[in-house]
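In: Here is a sequence together with a model predicted from it:
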Amino acid sequence: MADFPPERLHIGPPFTYVGVDVFGPWQIVARRTRGGQAQSKRWAMLFCCMSSRAVHIEIIDFLDTSSCINALRRFFAIQGPAKQIRSDWGKNFVAAAKELGLNRQQLDMAVQNFLSRQGCSWVFNPPHASHMGGSWERLIGLSRRILDAILLQENIQLTHDVLCTLMMEVTAIINARPLVPVSTDLESPFILSPAMILTQKVGVSPPQGDFTDEDLLSRQ
């Protein structure tokens, strides 16, 4: 196995070095009509802190440059500016380029111009090297599992507002996971988690499940 990227071992504030990717889509109810319901699609953009392993998820409406920049602006407004963002050449960038009639280089320049004003750089992994983004691909898989468990447990009709709420709960569950082996020592009952690093609060965790055979949340 190759060495960790330098960003994984960097000591600094959370979300200084960030990995990002887009996953989805989900069908949501956009509006109700006389004949039924109009459906629409939504995607999620996941930001992963390379050092603290915390996540931040934003819902986007389209796979285009405007939605990407708006998600970046919301992320910077909440978590503060990042020094470096890393991603792969995913299909979302190719699809956005086709939709806008731009080639890949022009699409990147539109995003790079915004990032340069924020003092941030965007680094792309080599093509066909998805393993180099394993640090955030693993968390995307975990996000999908948690969201699927929530949707299976309850008969939920997805709207944009409901999806945003569920994604915030998914974020809270992921950030409450332990980063180190759980100690059995009674003198150290607290568990180090990304949420503790972000909020500086002890005991911040989402409500747990019922821990029954039918409870899907307890299996994640």
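Out: The structure has been received and is ready for your questions. Numbers count the residues shown, from 1 in each chain.

In: CA only for contacts and neighbour counts going forward, please
Out: Will do.

In: mind listing what's buried in stretch 97-110?
Out: The neighbour-count check on stretch 97-110 (16 or more other Cα atoms under 10 Å) flags 97, 107 as buried.

In: Mind telling me what element Cys68 is part of?
Out: Taking DSSP states H and E as the criterion, Cys68 maps to helix 65-79.

In: got the contact list for that helix?
Out: Helix 65-79 is contacted from outside by 15, 45, 56, 58-61, 82, 96, 107, 110-111, 114, using Cα atoms under 8 Å, 6 or more residues apart in numbering.

In: what comes up buried for that helix?
Out: 65, 67-69, 71-73, 75.

In: Mark which of the contacts of helix 65-79 are part of helices, please.
Out: Among the contacts of helix 65-79, DSSP state H puts 96, 107, 110-111, 114 in helices.

In: what would these look like in JSON lines with distance to Leu147?
Out: Compiled in JSON lines, these are given as follows (distance: Cα to Cα, whole Å):
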{"residue": "Ala96", "distance to Leu147": "25"}
{"residue": "Leu107", "distance to Leu147": "31"}
{"residue": "Ala110", "distance to Leu147": "32"}
{"residue": "Val111", "distance to Leu147": "29"}
{"residue": "Phe114", "distance to Leu147": "31"}
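
In: here's the one I want to compare it with:
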Amino acid sequence: MRLDTRLQYAEFIPYDVRHPVLLPRKHWVTKLVKHYHEKGHYNSGTNQTLSSLSTKYWIIVACEETIEWEKECATCKRRKAKNAEQIMTPLPTNLLKLSLRSFARAAVDFRGPFLTKQGRGKPWQKHYLCLFACLASCAVHLEMAYGLDTDSFMRAFCRTSNRRGLPEEMISNSGTNFVGANEELCKLTRQMIESSKLKENFVNKVVKWTFNQSNAPHFSGVFETMIKAAIRTILAILGNADITDEELLTAFTESEYLLNSRPSTYQTTDPEDDVPLTPNHFLFGQEEEDLYQK
């Protein structure tokens, strides 16, 4: 069956266009919509598919038939699919506790190695970046570790505690050096509590250590972001130069100062607006300009 259209006397138009084949809806023959949809390389919309069909066929309620097939097309489903949205869980309790000083609750992570020259005829040495991140003020403290063993980390942890204060709670991944450090601290704590006469004063200095799950870096977003930023700034400072231990340590401190100078909130371009807080405000207790003036 063919349809009589208002173009039946237009002899310059092909016969199939003037008298298209009439097809019912929801019939297996009508599935030829698939052919014209694929002919448009899956990129043609509904109107383009209907235009191609009208050159030979007339489908009853063709628009709805075309839309139904587009919903069944696997290629269109993949092309039009929306990206999955990550459901953000509530923040853990250790990030929401209030503290009166920085680095009371901190996280630690390692990166490296960095190769440093030791002198003529001596082999190059590997050193590592040990980053301590404050969970309250988002401040960072960068230490240079001379190895990945437990002893090297314990020395870096002692240097940080001597300058920033002993943390009350530590968070890290399940690295062997961190687990070994926790065991050493627990062993040292038990020995000092048993032998020391100042038992009541020392109990308040016990460090609580929390380990994240293995192979789950997304649990460590607080300090993984800081590690990436620290590596980027250190490489920008050093470049491809051959460096010594002293130069590497200086680059660590410069990177630490840059990271602690970042604003914690959005900074506008209006000079009359208040200066946003930075981690250095919490570490120094004043603005950097006032610090240099005094």
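Out: Looks like it came in fine. Quantities reported herein were computed from a predicted structural model and do not represent experimental measurements.

In: quick one: TM-score?
Out: TM-score of the superposed chains, computed with TM-score structural alignment, normalised by the length of structure 1, equals 0.78; 189 aligned residues with a Cα RMSD of 2.2 Å.

In: circling back: the helix holding Cys68 of structure 1 aligns to what range in structure 2?
Out: Counterpart in structure 2 of helix 65-79 of structure 1, with TM-score structural alignment as the criterion, is residues 150-164.

In: biggest strand in structure 1 by residues?
Out: Secondary structure of structure 1 per DSSP state E: the longest strand is strand 17-33.

In: how about it: buried residues?
Out: By neighbour count with 16+ other Cα under 10 Å, strand 17-33 of structure 1 contains the buried residues 17-23, 27-28.

In: what does stretch 250-266 of structure 2 give?
Out: By neighbour count with 16+ other Cα under 10 Å, stretch 250-266 of structure 2 contains the buried residues 251-257, 259-262.

In: roughly how far apart are the spatially most central residue of structure 1 and Gly80 of structure 1?
Out: For structure 1, Leu46 is the residue whose C-alpha lies nearest the centre (Cα atoms, centre = their mean; 1.9 Å). Counting by Cα to Cα, to the nearest Å, the separation of Leu46 of structure 1 from Gly80 of structure 1 is 16 Å.

In: likewise Ile28 of structure 1?
Out: From Ile28 of structure 1 over to Gly80 of structure 1 the distance is 30 Å, taken as Cα to Cα.

In: likewise Val22 of structure 1?
Out: For Val22 of structure 1, the distance to Gly80 of structure 1 - Cα to Cα - is 20 Å.

In: One more: Lys201 of structure 1?
Out: Applying Cα to Cα, the value for Lys201 of structure 1 to Gly80 of structure 1 is 19 Å.

In: Leu166 of structure 1 -> structure 2?
Out: Using TM-score structural alignment, the equivalent of Leu166 of structure 1 in structure 2 is Ala251.

In: Average offset of the strand or helix carrying that match relative to structure 1?
Out: Using DSSP H and E, the element containing Ala251 of structure 2 is helix 245-260. Once fitted to structure 1, helix 245-260 of structure 2 is off its aligned match by 0.3 Å on average (mean Cα distance after the TM-score superposition for structure 1).

In: what is the orientation angle of that helix with strand 105-116?
Out: With axes from the mean of the first three to the mean of the last three Cα atoms, to 10 degrees applied, the angle from helix 245-260 of structure 2 to strand 105-116 works out at 140 degrees.

In: State the separation between helix 245-260 of structure 2 and the centre of the chain it belongs to.
Out: With Cα atoms, centre = their mean, to the nearest Å as the basis, helix 245-260 of structure 2 stands 23 Å off its chain's centre.

In: Touching it from outside, list them.
Out: 116-118, 139-144, 229-230, 233-234, 237-238, 278-280.

In: other SSEs contacting the very next helix or strand once past that helix?
Out: For helix 245-260 of structure 2, the succeeding helix or strand toward the C-terminus, using DSSP H and E, is helix 279-284. Under the contact definition 3 or more Cα pairs under 8 Å, 6 or more residues apart in numbering; DSSP states H and E, helix 279-284 of structure 2 sits against helix 288-293.

In: In terms of neighbours, single out the busier of Lys201 and Gly80 of structure 1.
Out: Neighbours per residue (other Cα atoms under 10 Å) separate Lys201 of structure 1 from Gly80, with Gly80 holding more: 14 against 10.

In: if I pick that one, what's in contact with it?
Out: Listed by Cα under 8 Å, 6+ apart, the contact set of Gly80 of structure 1 reads Phe15.

In: again, but for the one 3 residues further on
Out: For Lys83 of structure 1, the set of contacting residues under the criterion of Cα under 8 Å, 6+ apart consists of 16-17, 119-121.

In: Dump those residues into a markdown table; add distance to Phe4 of structure 1 as well.
Out: Listed next are the contacts of Lys83 of structure 1 as a markdown table, based on distance: Cα to Cα, whole Å:
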| residue | distance to Phe4 of structure 1 |
| --- | --- |
| Thr16 | 16 |
| Tyr17 | 13 |
| Gly119 | 24 |
| Cys120 | 21 |
| Ser121 | 20 |
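
In: can you tell me which two in these are farthest apart?
Out: Tyr17 and Gly119 (12.4 Å; Cα to Cα).

In: between these two, what contacts are shared?
Out: Shared contacts of Tyr17 of structure 1 and Gly119, counting by Cα under 8 Å, 6+ apart, come down to 82-83.
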